[in-house]
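A.B. asks: 3D, please:
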Amino acid sequence: MKSTFPKGCILALSLLASQVMAAVPADEAARLGTTLTPLGAQKEANANGSIPAWTGGLPKDAGKVAASGFLANPFAGEKPLFVITASNAEQYRDKLTDGQMALFKRYPNTYRMPVYPTHRSATVPAGIMDAARKSAVQVQETNNGDGLSNFEKSGYYAFPIPRNGVEVLWNHITRYVGGNYKRSYIQVTPQENGAYTPVRFEEEQVYPEQIADFPPERKGSILYMVKQRVTAPARLAGTAVLAHETVNQTVEPRLAWVYNAGQRRVRRAPQIAYDGPGTASDGLRTADNLDMFNGAPDRYEWTLVGKKELYIPYNSYELESPTLKYDDIVQAGHINPDHTRYELHRVWEVVATLKPGSRHVYSKRHMYLDEDTWQLAEVDHYDGRGQLWRVAEGHALFNYAQQTSYLAVETLYDLMSGRYLALGMRNEEPSTTQYGQVAKYYDFTPAALRTDGLR
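C.D. replies: Next up, the predicted model:
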């Protein structure tokens, strides 16, 4: 007999049918906010103090905030402790990724990493800390880690005390990004000589619990909804994409639609997932490269290597400064290192290996996630021959006014072609990310997508 339940209800019932077990025992979860930070990082400093103890992150009044939302750099007066270059990289090899070493080799005369004092600046609002505690004792893997059960009871940081690689990844996917937001940004794909055409996006991302008219039957099955529109250059303007990110994409695949300005039609877009081409990326990124990694984890085996200390992009306030032009940042080979900042931080190390019988252009992804934010900081991508192909870096900063972390720019370097992609720049935009957006469910439906494309 054919089921009369809506699709969302079937998913909810299947999740409830799973055996519900605590992710960690209550006494272990009690370490959050005591011996561990509220999000599960080590509180203490490292052995020589080069990574300080976490003391609560930056307060909301850590610096001046412009009316446009751009943040003053609370560390503007600091100078680099030292600079890593191709000539001295081997000296720091134990704290560099294979991808970073490859960039020194690929661009020996221009690529460098200025290393500054480490500041553990990140935190989240108290309510998000409470959500992480709930997740620790309530959220469980389903489908061998491809989905989550009970996540709707907390909403953030599915596994703050992770036990395996896929749980570490889920913390990146379910991290707090400030709630509903709206932003415009630039993506560039420079030629080998540095010439580029900026592609401008407008993007909104919203969450079910922050949408008053969100359908009750879909709650628990949707993580978030995102809408993206290209506004420049003219040849690409009008293209719009809508995606509903699901909790378990092996049970209910990501729902995606695209509005093609030339055809003036809205169509389902299953290609906006996995290794489908990234929008307007000139073939330099896959759909799941956005945000360093997004989407379903089901095509890979996730191995947790452990923790290590690495030099990673951090407190990248200068890279978002409105005093910079895009021409100041974009150059041949890689972004301008004059405006980058690296610090020594502890990271979680996870290796994703393509499962036998699964398809993806990346056979392996070597990932490094910041312990304080669960944001991916570095990802090395290997091709089907096992050769290092692309190197991703997330230049993170902490929005002290909103108590959330995000990326000033994310870069993806193609070692073979000598080209790269830089995404998320807002320096010449009238404002930076805007939080607290009021959203209606209808505005994130396929019916509304055509209107967005025509604006």
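
A.B. asks: contacts and neighbour counts: CA atoms only from here.
C.D. replies: Will do.

A.B. asks: neighbours of Asp282, how many?
C.D. replies: Asp282 has 13 neighbouring residues, counting by other Cα atoms under 10 Å.

A.B. asks: kindly apply the preceding question to Tyr185 instead.
C.D. replies: A count of neighbours around Tyr185, defined by other Cα under 10 Å, yields 22.

A.B. asks: so it makes contact with Pro198?
C.D. replies: No. Applying Cα atoms under 8 Å as the test, Tyr185 and Pro198 come out as separate, 9.6 Å apart.

A.B. asks: how close does Pro215 get to Tyr441?
C.D. replies: Pro215 is 8 Å from Tyr441, where distance means Cα to Cα, to the nearest Å.

A.B. asks: more crowded one of these two?
C.D. replies: Neighbours per residue (other Cα under 10 Å) separate Pro215 from Tyr441, with Tyr441 holding more: 16 against 11.

A.B. asks: give the closest residue to that one in space, chain neighbours not counted.
C.D. replies: In space, and not counting its chain neighbours, Tyr441 is closest to Phe214: 5.6 Å by Cα to Cα, 6 or more residues apart in numbering.

A.B. asks: helix, strand, or coil at that neighbour?
C.D. replies: When classified by DSSP: H, G, I helix; E, B strand; the rest coil, Phe214 comes out as coil.

A.B. asks: what residues are up against it?
C.D. replies: 208, 440-441 (Cα atoms under 8 Å, 6 or more residues apart in numbering).

A.B. asks: Throw those into CSV and include secondary structure, thanks.
C.D. replies: Listed next are the contacts of Phe214 as CSV, based on three-state DSSP:
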residue, secondary structure
Pro208, helix
Lys440, coil
Tyr441, helix
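
A.B. asks: to compare with the earlier structure, here is another sequence to fold:
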Amino acid sequence: MKTITMLRTSALALSLLATSVIAAVSPQEAAQLGTTLTPLGAQKEGNADGSIPAWTGGLKPDAAPLDANGFLGNPFASEKPLFVITAATVDKYKDKLTPGQLAMFQRYPDSYKIPVYKSQRTAALPSDIYDIAKKSAVTTQLINDGTGLANFTDTRYYPFPIPKSGVEVYWNHTNRYRGGNMVRQAAQAAPQTNGSYAIVEYNDSLAFPQKTDGADPAQTQNVLYFYKQEITAPSRLAGNVVLVYETIDQLKDPRMAWVYNAGQRRVRRAPQISYDGPGSGSDGMRTADNTDLMNGSPDRYDWKLVGKQELYIPYNNYELQSPKHKYDEIIKPGHINQDLTRYELHRVWHVVATLRPGERHVYAKRDMYFDEDTWQLAEVDHYDGRGQLWRVGEGYALNDYHSRSPYYAMMGIYDLIAGRYNVLAMTNESKLATSFGAQAKMSDFTPAALRADGIR
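C.D. replies: Coordinates of the predicted model:
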């Protein structure tokens, strides 16, 4: 009986530990937001030598004119690089580059380069989002060993603007402001080693329950957003549709996903659209959770907050997004055309995610670097089970000054071993620019709607 009692007591202790709540920050700490810190928790001041300026509010909505199809103009079109890092000069700058960037120089010494421009702290969001972040700071709490959130459904953005752990930094990335509901025509490619490629075109949309007509608050309380992707080209893939309900706490309610296969004309549940399942249309060059550089539940990893550092990261990539550049000009062997990219010196949060014992994922470790001003992932180094650096992820960031939202001009996942890569979320040849803030209907985000979407 004593043994049984001890076992029950131990089980209860473990249960309490698993569901324990980690406290939010104090009101005194949260008072730094918008005063000594930016409203999202970044250091307001610049760095010691002035190469990173102070944040003064970011870009204004009229920073540059939009074209007739809504594409952003480049507020920094007249600027030239301060310098260009090449394989011959990389050692001079290696303290401000990631291991993945250094590996790209080694893998492609004749073509890979990093043009470094003057740093511009352009992040600017709506004032109500800043208010939400301040509320989140004092209310949102980690539960289930960091894999879930409590007291978050009323705010839904930036749960930890003053983070105390690595997993809190990741939660800010997954729950960052994305301009509201989004509709986009986009493309991706997975070039061969010689640079030949086939474009995969798709329409996708992102909608949040609180901004979706017909969404039942009782049933969507744990839903972060709805996502739908319809492939429109090439013909062998056209008509395939994916629907995802991304949940806030994926241990409580795992991600729900469905696929409509145009060839089979059937809608099926798709549990493989998560973790290390193959990324849709990527020719095996990325995992499902490589979209957005990383997405989904953090439960398979242990998270370590290394701290802040200064790095050259892709930033303000308005030129790379411009419709004047066609995909042929962007897609090159080994990596995208680095002449079109823009890198700047910024402070980042460095976080290391290491696969937990007993868990499975093709990436045994992810070395992650998050922009302090937006919480958006900038760089990710992916290591395989042997501890070898395998893939390098870069997010070519910009800030939509018109909709006041940070996002990516495109993303690249570079396979150092295969010599190939996947570039996704390109919009250069789309008929219309990405649209933010649209009203959505719940009837468009149901499994029953997939068949109608996928009819060729």
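
A.B. asks: can you pull out the strands in the stretch 1-150 of the first structure?
C.D. replies: Ranges of strands in the stretch 1-150 of the first structure, per DSSP state E, counting those that start in this stretch, are 82-84, 113-115, 140-142, 147-149.

A.B. asks: most tightly packed of these?
C.D. replies: strand 147-149 (a mean of 24; mean count of other Cα atoms under 10 Å).

A.B. asks: same for the helix or strand just after that one, what does it pack against?
C.D. replies: Downstream of strand 147-149 of the first structure, the next assigned helix or strand under DSSP states H and E is helix 165-173. Applying 3 or more Cα pairs under 8 Å, 6 or more residues apart in numbering; DSSP states H and E, we find helix 165-173 of the first structure packed against strand 300-313, strand 342-354.

A.B. asks: pick the most deeply packed of the ones you listed.
C.D. replies: strand 342-354 (a mean of 22).

A.B. asks: ok, average deviation of that strand from the second structure?
C.D. replies: Once fitted to the second structure, strand 342-354 of the first structure is off its aligned match by 0.2 Å on average (mean Cα distance after the TM-score superposition for the first structure).

A.B. asks: quick check: angle from whatever helix or strand comes next after that strand to strand 342-354?
C.D. replies: Helices and strands here follow DSSP H and E; after strand 342-354 of the first structure, the next one along the chain is strand 364-370. Counting by axes from the mean of the first three to the mean of the last three Cα atoms, to 10 degrees, strand 364-370 of the first structure points 140 degrees away from the direction of strand 342-354.

A.B. asks: centre of the chain to strand 364-370 of the first structure, how far?
C.D. replies: Put simply, strand 364-370 of the first structure sits 12 Å off its chain's centre (Cα atoms, centre = their mean, to the nearest Å).

A.B. asks: for that strand, packing partners?
C.D. replies: So strand 364-370 of the first structure, by 3+ Cα pairs under 8 Å, 6+ apart, packs with strand 342-354, strand 376-382.

A.B. asks: okay, these in a markdown table with distance to Glu167 of the first structure next?
C.D. replies: Below are these laid out as a markdown table (distance: least, Cα to Cα, whole Å):
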| stretch | distance to Glu167 of the first structure |
| --- | --- |
| strand 342-354 | 10 |
| strand 376-382 | 13 |
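
A.B. asks: and of those, who's closest to Thr250 of the first structure?
C.D. replies: The closest of those to Thr250 of the first structure is strand 342-354. By Cα to Cα, the value is 15.9 Å.

A.B. asks: what does that closest one contact?
C.D. replies: Contacts with strand 342-354 of the first structure, where a contact means Cα under 8 Å, 6+ apart, come from 50-51, 113-119, 165, 168, 299-314, 360, 362-371.

A.B. asks: what about Gly49 of the first structure, how many residues nearby?
C.D. replies: 10.

A.B. asks: check contacts around it.
C.D. replies: No contacts exist for Gly49 of the first structure under Cα under 8 Å, 6+ apart.

A.B. asks: Phe159 of the first structure now?
C.D. replies: Contact partners of Phe159 of the first structure, counting by Cα under 8 Å, 6+ apart, are 23, 132, 135-136, 139, 167-168, 170-171.

A.B. asks: from those, which is closest to Thr246 of the first structure?
C.D. replies: Among the contacts of Phe159 of the first structure, Trp170 lies closest to Thr246 of the first structure (Cα to Cα), at 12.8 Å.

A.B. asks: could you tell me how many residues sit around the closest one?
C.D. replies: By other Cα under 10 Å, 25 other residues sit near Trp170 of the first structure.

A.B. asks: and if you look at the one 4 residues further on?
C.D. replies: Close neighbours of Thr174 of the first structure, defined as other Cα under 10 Å, add up to 19.

A.B. asks: can you tell me which residues contact it?
C.D. replies: 155-158, 223.

A.B. asks: which of those tops the neighbour count?
C.D. replies: Ala158 (34 neighbours).

A.B. asks: how much space between that one and Asp452 of the first structure?
C.D. replies: 33 Å.

A.B. asks: over to Phe104 of the first structure?
C.D. replies: Counting by Cα to Cα, the gap from Phe104 of the first structure to Asp452 of the first structure is 43 Å.

A.B. asks: and these two? Which one has more around it.
C.D. replies: Legend: neighbour count by other Cα under 10 Å for Phe104 of the first structure and Asp452, higher for Phe104 (20 against 17).

A.B. asks: may I have the secondary structure class of the residue mapped onto Glu202 of the first structure from the second structure?
C.D. replies: Counting by TM-score structural alignment, Glu202 of the first structure corresponds to Asn203 in the second structure. Following three-state DSSP, we place Asn203 of the second structure in the strand state.

A.B. asks: what strand or helix carries the closest residue to Asn203 of the second structure other than its chain neighbours?
C.D. replies: Of all residues beyond its chain neighbours, the one nearest Asn203 of the second structure is Gln185 (4.6 Å), with distances taken as Cα to Cα, 6+ apart. Using DSSP H and E, Gln185 of the second structure falls within strand 182-189.
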